[in-house]
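1. dropping a prediction and its sequence here:
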Amino acid sequence: MANNTGKKKPLINCHAHIFTGDYVPPLLGKGILPPLISWVAHLKVFIWVMRYIVMPIRWPDPNRGTVVDKITYQIKQLRKWLYDKYTFFPIVPRIAEVIQFMLVLPTLFIVLCWFDKKLRLGDYPKLQSVNGFLELLETVTLNLLPELLHQIIFILIVLFFLKVTRNLAYSILRKIVKLPGKFNRALFVRYLQMAEFAKYKNQFDILDRLKDQYPTGTQFVVLPMDMKFMKAGGLVARPKEYKNELKDLRGGDVEGYGPYSKNRLLLNKQNYLLQMEKLRDLKETRGDEIHPFVFLHPQRLRQDQKNTANNPKQLKPYFDFNITEEGKVELKDCWLKRYLEPEDSKLKFSGFKIYPALGYYPFDIELLPLWKYAVDHKIPIMTHCTTGTIFYRGWKKRSWNRHPVYYMGNSATKKLRLSATRSRNYQRYFTHPLNFLCLLHPELFQQLLNNYHVDKNVTQEQKQNLIKLFGEPWATEGLKNNLSELKICFGHYGGLAEWKKYLVADRNPHSNQLFKRPAFGSALAHKVDSSELSWYNARAAWEEMDWYTMITSLMLQYPNVYADISYMLHDESIFPLLKQTLGHNRGEVKTTPPHLSHVKLDLPKHPLGSRILYGTDFYMVRSHKTEKDLLGQTQALLSEEEFDLIARSNPKSYLNIS
């Protein structure tokens, strides 16, 4: 593949993951599979079986990998030596094949017997021609391996040493993907991806696998994940990439984090912070090759405040701040300050990542000070915006029955009813693009702040902080500060299913708004050509509008709203609509709609195509296509100008790269 040449800007993949399996909770099947099976389908067990039995890794260097890797490598070398030495005896390879066949047959027979205890191969008339051989096979197998434990050990040995058996087992596992239920299929694919990348013990190696499939000089936005609070099992205290000892923070130059300090021992139990420290190391060694983001979860911020209040001398807080007289957030000594305002600007992280499907709204009160900080510093926010297998696995909460901001109708007497009964269905409500309108539009944002002001669960300190940041929510003249300039990127652009929903909805009035009103799209929560809120329209959009139309309308109305095409770009069917979106023409615009009077929108400078980003969702998309396949396909199906726009120009404005 050719390198970036000439004066072209570097290619930037705006959506990639490199975290290892140590940062993923083990019970991903919880909430999808039946309770007992979800506990049996332990991710760590699945990874171990796939890693060492079904598809063990053969390192080219015997000094790398685990003990099992080295043994496998030595066996491979021995087999190669024997074949080289005795190739002039044609019968030797044939004998080896016969031995393999004789070992595979009893393996299959044992597995069949597990499903049918009364199975006897001699009972089948069609097998009478080899009846004597089959009876001998049954006798030998059952006499030598009468106990279940012996049979399991035998099968594991055969799987480990015989590649043909592993290939057969792997083919059977792949067929399971065709079982009914999209969540079951998606979950199994996710398990396979975790197993595929389990061989990598650190994020450095995963990054190398990613960048080796791109031209030299390509840059990557690296998105971490904090899955501690998704109720899918505990995380390991010390990830394998830290090996035998916990790396001291910058060699111990941070006060309170020496080799034997209590803070260092506490850090050893902070799985997510260890992930972030490795990303910081990567940033230090790889420089502009990566643009790491910081993950935000409200529950971590709440837990952090509680721990600090109970024990001020323990590990420093994740987020701590002061509010200046101008209403700006000033970071105190905390982990976020370490990543966002480091002494060495070369180590600065590039943005925030949120994943609302883990059980929170993007307008959670804990996040609002950070969103004000993001606006003041023009920091981009990447939000997951599709449904999938990563979501909150705990019990549904009663407070989830109603939306915190939107109402059922214009009478504004009852909040919008959210009717899902299972947590996996609630991820759609948390991830919904219309939640971000509550942040972007000043009137809705003021409504949100007013709700927090009268909420008995919100502390007086939090209420005062919101007033200092944004002004009094009851003020008739409006807020002194708002979040309309928040820079948000909708990851996955709503998802493949929502794009297809848009294409087939020929009679849905909401999906046709982009044609009827090409300049600004749907009015969403407002009356058309009016500044007046319409809770009825908001409810209709929430329940009936596809997410492609919704996100595209937000992009047409707010100049700092972006979307990337990660994961769904594996499907070639999206490219006609993608090309249409990149070439979207606003038409002749005479006036700005009244409900957008607060937006600083320069139409010639903010075309829709200028805020679409190239991203792949490595390594989650690997179950469909490799990175080099995705890159080649995208370049082939888009013009050079279109590809350079989404992969070179737009990412620079998104990441504030000069």
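-> Perfect, I can see it now.

2. only C-alpha atoms for contact and neighbour calcs from this point on.
-> Fine.

3. may I see the buried residues of stretch 376-393?
-> By 16 or more other C-alpha atoms under 10 Å, the buried positions in stretch 376-393 come out as 378-393.

4. could you do stretch 404-424 as well?
-> Applying 16+ other C-alpha under 10 Å to stretch 404-424 flags Pro404, Val405, Tyr406, Tyr407, Met408, Gly409, Lys415, Leu416, Ser423, Arg424 as buried.

5. the third one against Leu416, yeah?
-> Right, Tyr406. Yes. The pair Tyr406 and Leu416 qualifies as a contact (C-alpha atoms under 8 Å) at a distance of 5.5 Å.

6. for the stretch 1-150 of the chain, which segments count as helices?
-> 35-40, 43-49, 67-85, 91-115, 131-144, 148-161 (DSSP state H, counting those that start in this stretch).

7. nope, the stretch 251-400 of the chain is what I meant
-> Going by DSSP H, counting those that start in this stretch, the stretch 251-400 of the chain shows helices at 262-267, 271-286, 298-310, 335-340, 368-377.

8. what's the closest of these to Gly615?
-> Proximity to Gly615 (C-alpha to C-alpha) singles out helix 271-286 among these, at 19.1 Å.

9. so how far is that closest one from its chain's centroid?
-> Helix 271-286 sits 18 Å away from the centroid of its parent chain (C-alpha atoms, centre = their mean, to the nearest Å).

10. ok so, going back, put together CSV for the helices of the stretch 251-400 of the chain, with distance to Lys85 on each row.
-> Listed next are those as CSV, based on distance: least, C-alpha to C-alpha, whole Å:
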stretch, distance to Lys85
helix 262-267, 55
helix 271-286, 46
helix 298-310, 61
helix 335-340, 58
helix 368-377, 67
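
11. closest one to Gln580 among those helices?
-> Across those, closest to Gln580 is helix 368-377 (C-alpha to C-alpha), at 30.6 Å.

12. where do the contact lists of Tyr406 and Leu416 overlap?
-> Arg539 (C-alpha atoms under 8 Å, 6 or more residues apart in numbering).

13. quick revisit: now, the most widely separated pair of the buried residues of stretch 404-424?
-> Gly409 and Arg424 (26.6 Å).

14. neighbours around Ser573, how many?
-> The tally of other residues near Ser573 (other C-alpha atoms under 10 Å) stands at 13.

15. what secondary structure does it sit in?
-> Here Ser573 is helix, with the state taken from DSSP: H, G, I helix; E, B strand; the rest coil.

16. ok so, going back, select, out of the helices of the stretch 251-400 of the chain, the one closest to Leu235.
-> Short answer: helix 271-286, nearest of the helices of the stretch 251-400 of the chain by C-alpha to C-alpha, at 6.8 Å.

17. so which bits of the closest one are buried?
-> For helix 271-286, by 16+ other C-alpha under 10 Å, it's Asn271, Tyr272, Leu274, Gln275, Met276, Glu277, Lys278, Leu279, Arg280, Leu282, Lys283.

18. next up, a second structure to put side by side with the first:
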Amino acid sequence: MSTNEQPNLEYKIHNIHCHIFTIKYLPKKFIGWYFPTTLVKKKWVANLLMRLVKKLAPRIAGFVYSAFKKDQKDIFNELRGYYPENTKFCPLTVDFDYMNAGKAQYNFLQQLEDVADLKRYYENKNFDVFLPFICVDPRRDGILELVKKYIEEEKFTGIKLYPALGFFPDDYRLDEVYAYAEANHIPITTHCIPKNKNHFRYKPTKEMVNKAKERFSEFYDTKDSRSSYDFAKYLNHPKNYEYILKKFPKLKINLAHFGGNEEWDKYLDVSDENFKKDRNWYSIIRKMMLTYDNVYADISFTVYDARLYPVLRNVLKTPKAKERVLFGSDFYMLQKDYSERRFGMDVRGYIDDDEFWLMAETNPKRFLFNE
């Protein structure tokens, strides 16, 4: 859309990034070998753990929150309650089956079936509010057929990538998925933040290390190969998508979290010595948004920190880049910091109406739907 065109607004918020899976879909050792997820089924244990993780390990507090919920419908109904009734949501499924953290009570295929059932439930109620994404992992056999089933038969809206679970996003086994997505204008949302709790749990392979060394030679640290947590930043790095876009230039990609709050802090506080802006994830993603017509970035979780609102306001005033910013909250991960409604209201209160609806309706429609 041209910056001079006036969008025909319906004033419907689109939350492009949220999660509704419960702890039943998390691998047994997701929290750690010392505390299997099966223990958290008991409410008193969940209450105790929540108090502990808020102080000692706040990054997993959101996952513990999900233990209090009976099922995905329970989580989604709470999420809906924070927004106007006509708000549309994009629940992102996640395939935990290959992260090497043990088995979950319900595997990924069951997660998909349960989400498909929930989509049918809301459609039968005539509530067009549920736009789920199917997660893809190159290690799953028959991944293209699975994607086609849930996109074409179950009417899922898009595709989700979570490279930190153990793969580079330009893995050749995903080429057929990208070709299908490009040909059918299917949006892709991918995790794009350096580090968090959700990562693969085995030592990086020699093949992974060699690829990271070659691709990121300017700043690769050999110490990162000792830890999957540290190594995951190479799998998540936004530069990986430039290799994909060379093959599939019309692919619609949302670099979720816009690099993350730590990278936004670096942008504000760390000098770009010798003007090497390509080292900061915020700068890299913003440049990609200006370079490619089909690269987007959502603000989920990242702008829970009000100190970063000026950065958001700045990008929403930048020609072309402002047409690529998407509203998302990362519910329920946000619950560890403050409530969902506070997140939405605080963001909306800081920017003006035109900027909000650009981010919450106009841009998401362009990203989600065919022209």
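-> Sure thing, it's come through. None of the values given here were measured: they were computed from a predicted structure.

19. quick one: TM-score?
-> Overlay of the two chains. TM-score (TM-score structural alignment, normalised by the length of the second structure): 0.90; 356 aligned residues with a C-alpha RMSD of 2.2 Å.

20. returning to that earlier point: and the helices of the stretch 251-400 of the first structure: which comes nearest Leu144 of the first structure?
-> Per C-alpha to C-alpha, nearest to Leu144 of the first structure of the helices of the stretch 251-400 of the first structure: helix 271-286, 46.7 Å.

21. just checking, what packs against the closest one?
-> Here helix 271-286 of the first structure touches helix 203-211, strand 290-295, going by 3 or more C-alpha pairs under 8 Å, 6 or more residues apart in numbering; DSSP states H and E.

22. nearest to Gln203 of the first structure, of the helices of the stretch 1-150 of the first structure?
-> That would be helix 43-49 among those, by C-alpha to C-alpha, at 17.2 Å.

23. residue in the second structure paired with Thr383 of the first structure?
-> Counting by TM-score structural alignment, Thr383 of the first structure lines up with Thr190 in the second structure.

24. just give the closest residue to its match, not the sequence neighbours.
-> In space, Thr190 of the second structure comes closest to Leu161 once its chain neighbours are excluded; the distance is 4.5 Å by C-alpha to C-alpha, 6 or more residues apart in numbering.

25. do the same with Leu645 of the first structure
-> Per C-alpha to C-alpha, 6+ apart, closest to Leu645 of the first structure is Ser610, 7.1 Å.

26. ok, Asp305 of the second structure next?
-> Asn261 (7.5 Å).

27. what number of residues lie near that neighbour?
-> 22.

28. who's in contact with it?
-> Thr302, Val303, Asp305, Leu308.

29. would CSV of the helices and strands packed on helix 271-286 of the first structure with distance to Trp542 of the first structure be doable?
-> Formatted as CSV, those follow (distance: least, C-alpha to C-alpha, whole Å):
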stretch, distance to Trp542 of the first structure
helix 203-211, 37
strand 290-295, 27
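
30. which one of these is the most hemmed in?
-> Most buried of these by mean neighbour count (mean count of other C-alpha atoms under 10 Å) is strand 290-295; its value is a mean of 24.

31. hang on, the earlier thing: now which residue in the second structure aligns to the residue nearest to Leu645 of the first structure?
-> Using TM-score structural alignment, Ser610 of the first structure pairs with Glu323 in the second structure.

32. surely that match touches Leu358?
-> Yes. Contact criterion C-alpha under 8 Å: Glu323 of the second structure and Leu358 qualify, at 7.1 Å.

33. the two: who's more crowded?
-> Per other C-alpha under 10 Å, whichever of Glu323 of the second structure and Leu358 has more neighbours is Glu323, with 27 against 21.

34. assumed the more buried one was part of a helix.
-> Yes. Applying three-state DSSP, one finds Glu323 of the second structure inside a helix.

35. quick one: it from Gln110 of the second structure, how far?
-> Look at Glu323 of the second structure and Gln110 of the second structure: by C-alpha to C-alpha, to the nearest Å, they are 36 Å apart.

36. also Arg173 of the second structure?
-> Taken as C-alpha to C-alpha, the span from Arg173 of the second structure to Gln110 of the second structure is 23 Å.

37. next: Pro319 of the second structure.
-> Distance from Pro319 of the second structure to Gln110 of the second structure, by C-alpha to C-alpha: 43 Å.

38. again, but for Lys246 of the second structure
-> Lys246 of the second structure is 35 Å from Gln110 of the second structure, by C-alpha to C-alpha.

39. likewise for Tyr83 of the second structure?
-> Where Gln110 of the second structure is concerned, Tyr83 of the second structure sits at a distance of 28 Å (C-alpha to C-alpha).

40. ok, Ala541 of the first structure touching His510?
-> Yes. Here Ala541 of the first structure lies in contact with His510, judged by C-alpha under 8 Å, at a distance of 7.3 Å.

41. re the thing from before, among the helices and strands packed on helix 271-286 of the first structure, which is nearest Ile467 of the first structure?
-> strand 290-295 (25.7 Å).

42. the match of Thr383 of the first structure and Leu165 touch, don't they?
-> No. At 11.8 Å, Thr190 of the second structure does not count as touching Leu165 under the criterion of C-alpha under 8 Å.

43. which residue ranges form the strands in the second structure?
-> Counting by DSSP state E, the second structure has strands at residues 14-18, 88-91, 133-136, 158-161, 188-191, 253-256, 295-298, 325-326.

44. switch those over to a markdown table; also include distance to Glu207 of the second structure.
-> Below are the strands of the second structure laid out as a markdown table (distance: least, C-alpha to C-alpha, whole Å):
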| stretch | distance to Glu207 of the second structure |
| --- | --- |
| strand 14-18 | 31 |
| strand 88-91 | 33 |
| strand 133-136 | 21 |
| strand 158-161 | 20 |
| strand 188-191 | 22 |
| strand 253-256 | 25 |
| strand 295-298 | 28 |
| strand 325-326 | 34 |
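
45. point out the most buried one among these.
-> Buried most deeply of these, by mean count of other C-alpha under 10 Å, is strand 325-326, with a mean of 31.

46. map Gly81 of the second structure onto the first structure.
-> Residue pairing (TM-score structural alignment): Gly81 of the second structure is matched to Asp212 of the first structure.

47. distance of its match from Leu613 of the first structure?
-> For Asp212 of the first structure relative to Leu613 of the first structure (C-alpha to C-alpha), the value is 21 Å.

48. got it, and Pro317 of the first structure?
-> Distance from Pro317 of the first structure to Leu613 of the first structure, by C-alpha to C-alpha: 34 Å.
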